[in-house]
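Novice: give me a 3D structure for the following:
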Amino acid sequence: MFRMMQSLLLILTMFSCQSSVSRIDLKKHVIVLPVEATKNETHAGTVLQDYVKRITGMTLPVIKENVYQKDQAAIFVGNTEHSTSYGKLKGEGFVIAADMRDVYIKGGSGKGVVYGVYTLIEKYFGARKYAEGPAVVPATKEVSVPQQLMDKQEPTLVYRETYYPEAFDNEYLEWHKLHRFEDLWGLWGHSFFKIVPPKTYYATHPEYYALVDGKRQATQLCLSNEGVFNVTVDYLRKAIADNPDALYWSIAAEDGGGFCTCDQCSQVNKEEGSASGSLIQFINKVAAKFPDQHFTTLAYLYTAKAPLKTKPASNVYIMLSSIDAYRQEPLSTIPSAADFRKNLESWGALTDHLFVWDYTTQFTNYLAPFPDYRNLQPNLLYMTAHKVRGVFSQGSGDTYGDMDAYNAYLQAKLLWDPAADAVAITKDFFDGYYGKAGVPVLDYVNALSASKAQLDIYGNPVASAKNYLSPEAIDKYSTILDKAEAAAEGEYLKRVYNTRLGLEYCVLQQSRFYGTDKYGYLQASGDGFVVNPRWPERVKKFVAQCKVAGVKELSEGGASPDAYQQEWDTIFSKKWVNSIAYNAKVTLLNPPSDEYPAKRERTLTDGLLGTKDFSINWLFIYGKDLVATIDLGAQKTVNTLQVNFLNDPRHYIFNPATITVETSVDGVNFTKAGTQRTPSIADEDYTTSINTYKFGLSAVQARYVRVTGQCQASVPGWRGAPPTKRPSVCADEVYIL
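Specialist: Coordinates of the predicted model:
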């Protein structure tokens, strides 16, 4: 018993001594920089001084090493003479070390020393940078580190970018050790036409561009053309001279198809088994002219598959896209990512210079809840295990989107360390960003994440209305956020309101689809329908909150909040049309697309008009004619017929070549009542438009009316489509009066 007491006293004494001397109080230290401090070392010292002042109210002196006195307790920042060698640091790695009195922060290349200072501020001082705007500093007034500290960190990835509004804050990038492609690339992304712009060269040198359907067209470049090579080299020589600090230069195909089919390009691609063959051979040839530069290209769509023979040069980096994968499961297992996995392995067999362009938002609806959060870490672990050394994680860009602050924060932490504790990071974020509302908001996120419904980066709330975004599910989520609102106040309450925008957006979008049905924006009135009087005010409040949250556009290249308000104002202004075809039975010769089914046959007689969003209230027929027979239920007098068709070339949707209307009494024998032809589509034009076609039928007696929209024979060459891609026809309501 005595020995046990002795041991206990010894342990307590050791613990007491350790707790009293184990930390170094930094409030009386000086910050010491090298005599010839670099820009990043100077910046790191200034940041450290600033945050110590914010936390403690005290200003630590920043001095150069040549005036430092040995009796001064110091924080040595950068490659000072006093810093011990900690071995060569990998990339932008850093080390934070301490002895019994002094602290040393040393960085590798780039901003490593800056990252080290921000890690000191967060990890050891307790400050946080949850989103854009000012950081959160602790109220303890303490700045200290453990004695004999050794914290060495090195990045797994050489390129780390999360693309959300938070990442447009310069301090957020440095705090979380992130990059911005504008800072690294002299030329980024789809770049063929930046290098060889059609406006400059097509008229005089059509041979520079792809041979498609036997004609030179400005869809892609002809990579076997020597003139294209010479123009590219000249362009890069000047661009590199103008921007010598750029690390990467992109030489990549345009977004779309229309690759060159000339004899030479075709022969190369045939031998290589992929359009990437001619691309890599071309880039290797260019890269040889600039051996000290690094070039990137996109393995995307037609170039996603690695070539069979040609390896990328040592200064060429491949950025593989994961665009075809759904997001409800990790990329390592989900069937839709099978090609991505195969391509990743094939490229990995050719090169160690692999980047991935990944996607973590719904581009067609930035606000729609998109609960892929739990897959972020498994995806990064899978990628890094397969040689990936850089990730561009594309979110909603500079506009507010679903859980953007959380997405950016979690991605930032995992991009630096894919094996980090994601659960602890998540808890820290929700507690800090939402305050007392953190628990219920996390409950909301967990409720969303419990669904295994398909997550499509080009989906929409209507397509998900039968599963995780059903009206019933939205009510459940809303109840959880009610608890968050009750717990929050001030800035935290504002953040809860912003988080709620996603649910409200889904309700509004779905109400367009439901229309006259339950959950629709219309309500019965007499023999027809009128706008629910609560809806205009609901839309107005939604738009106002969007502006508070920082919503700039609701989809990629889509409507602003003001434009969304105008869409609704247009919808509200249209009076209900009491068509004799309302809710009439429709028979289709060709079925609608399973991907965009709308209400299937009923789409043409549900009383609702479509907007420029093809995914709602449009009957989408892929590659075939729209042939719709409407049964009016009894023989009626038909005077006029009106039908709308959507023209959206960006999504391969075109006006029908012809629209024909026929009538019948018995449903067997039909009489043509009129035909209209649409204008030609020979010239390049990506404008989205809704086109109305009216037919006067002069009091025809009919029970059946047949509308035929003849699908275009092929996608116009200027659109740039693969040989297998066919045009679509989209029609909305058929009004018969």
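
Novice: when you work out contacts or count neighbours from here on, use the C-alpha atoms and nothing else.
Specialist: Will do.

Novice: and residue 445, how many neighbours?
Specialist: Residues lying near residue 445 (other C-alpha atoms under 10 Å) number 19.

Novice: from residue 362, how far off is residue 461?
Specialist: Here the distance between residue 461 and residue 362 works out to 10 Å (C-alpha to C-alpha, to the nearest Å).

Novice: residue 73 now?
Specialist: Computed as C-alpha to C-alpha, the residue 73 to residue 362 distance reads 52 Å.

Novice: once you drop chain neighbours, what's closest to residue 661?
Specialist: residue 707 (4.8 Å; C-alpha to C-alpha, 6 or more residues apart in numbering).

Novice: check which helix or strand that neighbour maps to.
Specialist: strand 689-709 (DSSP states H and E).

Novice: quote the end-to-end distance of stretch 445-457.
Specialist: First-to-last residue span, stretch 445-457, C-alpha to C-alpha: 18 Å.

Novice: any buried residues in that stretch, and which?
Specialist: 445, 447, 448, 449, 453, 454, 455, 456, 457 (16 or more other C-alpha atoms under 10 Å).

Novice: cool, stretch 540-556 as well?
Specialist: In stretch 540-556, counting by 16+ other C-alpha under 10 Å, buried: 540, 542, 543, 545, 546, 549, 551, 552, 553, 554, 555.

Novice: also this sequence, please, to line up against the first:
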Amino acid sequence: MKPIIMKSLIEICIISISKSMFRFNIILISLFLGMLGCQPSYSQLRAKGFLISDDGTTEGERWASYLFTHLQKRSENKKVILRMRQEENPPQGYFHLHIQVNPELPFDYEIKNGKAALNLSAKDNRTMLWLIYQLIDRIGEANDYIQNEDLPPAYIDFKDQARNFDFSYREPHYQPNTDSDYAGILGTNQLDADWGIWGHNLSKLVEKREASHAKLDGKPMPEQLCFSSPDLLEQTKAYIVDNYGDGGLGHGNHFMLAPEDNAIAFTCEACTAAGNKVGDASAAVFAFLGKISALFPNHQFFTTVYGTVKSPPKGKLPSNVGVLLSTIDLPKGVSFKDAKEFNVFKKKVNTWTLKSSKLYLWDYSMNFDDYLTVQPSLLSMQAQWKDFKALGIKGIFLNASGYDYSSLDDVKTYVAAALMNDVDLPVEQLLRAYLHRFYPKSASILALYLIDQEKQSFQGKGYGMYAGFADIQKTYLLADRFANSYKELEKLLPQVTGLERKKLQKLLLGMGFSKLQLAYQKGLESGGAFEIKNDQVRVKADILKIVEDLRAGFSANGIKMYKEADGDISNYLVAWKSYSGWGQQRNRLTASQVKWIQPGDNNKEALHTCLNGILGFPQDYQQGWFTSNEDIAFEVNFNDLQGTKGMFIRFLVNEKHRFNVPTTIEIHQSGKLINKLKFGLIKEEESPVKEIVIPFQGVDLSKPLLVRIQKASEENKRLAIDELQILH
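Specialist: The predicted structure is shown next:
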């Protein structure tokens, strides 16, 4: 995610209009409405040509001209698309399209049918742009002379209707939606276009002055802002005026004003007077929002209920102030039926509903530790959003892979955008329509796999937001179906051309990544990525060929990340290529010789990860590492390994995820402490992997040995180990 969201240089006609600009052309409207009375289906949009008129307003004329221009561009015969002012007596068999933008419309859009006529009304320009492209696609379906193959399939039927979107703010934060033109066609919002400030970035936009710093027990804290500071208010005001103006004439924007992402709650005299408490800065933040929102009534201001913003204000918030609630604690990939977490969330929403009419959600639709394995999310998305709608949620920011590619993100963007408009639309129908349009040759293969995957995941355990591949295998991969689909798509690729080929190539690269991950998980087993040569563990030659093919493919297709944090795909591939050079000896210790004690009695996951003969990758804690928030303890019975001189264990060092070496390792035998090793924390730049040798001096290898590994208590450190290896 970009650290600072500035106003987009590309504006795609999403400027709201002033009520004072709206006026009806009474004669034209009366003439048109006189033709109403029939109720055609969209198949009745089949016509010899189209006649386009407007309501006589500036905006109506603008959008009628837009529709006229874009229909003409999509037709080789320009004479089949006419403007009313160009033709007093339209040819027989032409269909009449009338366009009007009415800011006083009680709905987001309205469609009225007449005899060979259609009246389209929208409340604002964003909606009219979306409505026009829905119409163009339907016209293209009904008439061969209008090209629509490049447009996302329309999902409204153009029967008589007047409705509001289910959510007023709609952003599926996938890579396709970061394209401004495409977002306009989908009718969605964008961080870059709609937010002047996003996240915890206010401090990056104001000067770092002591007058705006928070105080804690009288001491200035430059790492946190003081929301009671007049200086911070003036600086924020100046930033908005200089970059976005006052938001008049429909140019209003969104601004996220939140404290820094840390636990410091400012308690200066003014903040305490406002109502701040230890650990809770809510009162001063909402007081600040009240002041800034009064200065800019045409802009929208938000904060997040997160960190030190915990408590609702005493009174109701101004109409242009809202809050963003996170769904991070809710289950993903399943319905909320019988979910205790949702009952807690519901109470939270009900509390905030009393304070603000603008409740938006920061929702999630991604396994952020794997962008490339195809992940189901659409059925659960629909089920959960129905519940959110019932709670009165007004907007959804759907956090996904953002500016990076994720497998089939185009499909998910389309379906998510449609559901944000109308959460009751049939997911399977949307999915098939999009695949038929953009994956015509491979649609049947993809639909079979995706729909099956969606249903099984939705009825099962769902997915984890930070799940490693071992967990993915247990939840949503469907390994056999995946393997068959991959083979079929790979076989089909030479027959595919154009845009579908480009999309399919990227998808197959993502699936190739998943295939490589499957081989890693199988390790030294049949079908695994590794083999023993000269008593050393090496990557098989055919796997290295796959790695090189993926490297070339990722580079050619601009795929750079495979996960959110530390996800550079080139580093992942380098680990594969360098593995054989690590000099790993075959591990003679087996799971039958180890009894796992902590965490989890006889922990099968720990035994498999630490004794499968494969080392973890340094850049990824999900790749071959057993991770623990607790101390680790296990018992070893060496049996016939009497020549063993010691044991060595590798520890991952990753500061971002709090992994480091232990403070002590103790060796116990027969209830006695035999040896105790002490260690100091190390920096990640010193070594991302630290190998620690445990000598077995004074140890009787005929008896079991207890090993206790104590994690560091500083900053709540964690432990990550891969293979338990023995020295000869």
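
Novice: TM-score for these two?
Specialist: Once superposed, the chains reach a TM-score of 0.78 (TM-score structural alignment, normalised by the length of structure 2), with 668 aligned residues with a C-alpha RMSD of 4.3 Å.

Novice: about what we covered before: when residue 73 and residue 362 of structure 1 are compared, which one has more neighbours?
Specialist: Ranked by neighbour count (other C-alpha under 10 Å), residue 73 of structure 1 and residue 362 place residue 362 first, with 24 against 20.

Novice: and that one, what pairs with it in structure 2?
Specialist: Under the alignment (TM-score structural alignment), residue 362 of structure 1 maps onto residue 367 of structure 2.

Novice: let's verify the nearest residue to that match once chain neighbours are set aside: helix, strand, or coil?
Specialist: Once flanking residues are discounted, residue 367 of structure 2 sits nearest to residue 465: 4.3 Å by C-alpha to C-alpha, 6+ apart. Assigned with DSSP: H, G, I helix; E, B strand; the rest coil, residue 465 of structure 2 falls in the coil class.

Novice: residue 465 of structure 2 maps to what in structure 1?
Specialist: Match for residue 465 of structure 2 (TM-score structural alignment): residue 457.

Novice: which ones are touching that match?
Specialist: 326, 327, 359, 360, 361, 362, 363, 364 (C-alpha atoms under 8 Å, 6 or more residues apart in numbering).

Novice: if we can go back for a sec, overlap in contacts of residue 461 and residue 362 of structure 1?
Specialist: In contact with both residue 461 of structure 1 and residue 362: residue 368, using C-alpha under 8 Å, 6+ apart.

Novice: circling back to that earlier point, from the buried residues of stretch 445-457 of structure 1, which two are the most distant?
Specialist: 447 and 457 (19.8 Å; C-alpha to C-alpha).

Novice: for the residue nearest to residue 367 of structure 2, give its distance to residue 364 of structure 2.
Specialist: Distance from residue 465 of structure 2 to residue 364 of structure 2, by C-alpha to C-alpha: 8 Å.

Novice: list the residues that contact both of these two?
Specialist: residue 332.

Novice: that older thread, now the strand holding residue 707 of structure 1: buried residues?
Specialist: 690, 695, 697, 700, 702, 703, 704, 705, 706, 707, 708, 709.

Novice: from those, which single one is nearest residue 481 of structure 1?
Specialist: Distances from residue 481 of structure 1 to those, taken by C-alpha to C-alpha, are shortest for residue 690, at 38.0 Å.

Novice: counterpart of the closest one in structure 2?
Specialist: Residue 690 of structure 1 maps onto residue 688 in structure 2, by TM-score structural alignment.

Novice: what's near enough to touch the residue nearest to that match when sequence neighbours are not counted?
Specialist: Excluding its sequence neighbours, the residue lying closest to residue 688 of structure 2 (C-alpha to C-alpha, 6+ apart) is residue 653, at 4.8 Å. Residues in contact with residue 653 of structure 2 (C-alpha under 8 Å, 6+ apart) are 659, 660, 661, 682, 683, 684, 687, 688, 689, 690.

Novice: let me know the secondary structure of the corresponding residue of structure 1 for residue 653 of structure 2.
Specialist: Mapped onto structure 1 by TM-score structural alignment, residue 653 of structure 2 lines up with residue 647. Here residue 647 of structure 1 is recorded as strand under three-state DSSP.

Novice: how close does residue 647 of structure 1 sit to residue 572 of structure 1?
Specialist: Residue 647 of structure 1 is 23 Å from residue 572 of structure 1, by C-alpha to C-alpha.

Novice: now do residue 153 of structure 1
Specialist: Distance from residue 153 of structure 1 to residue 572 of structure 1, counting by C-alpha to C-alpha: 57 Å.
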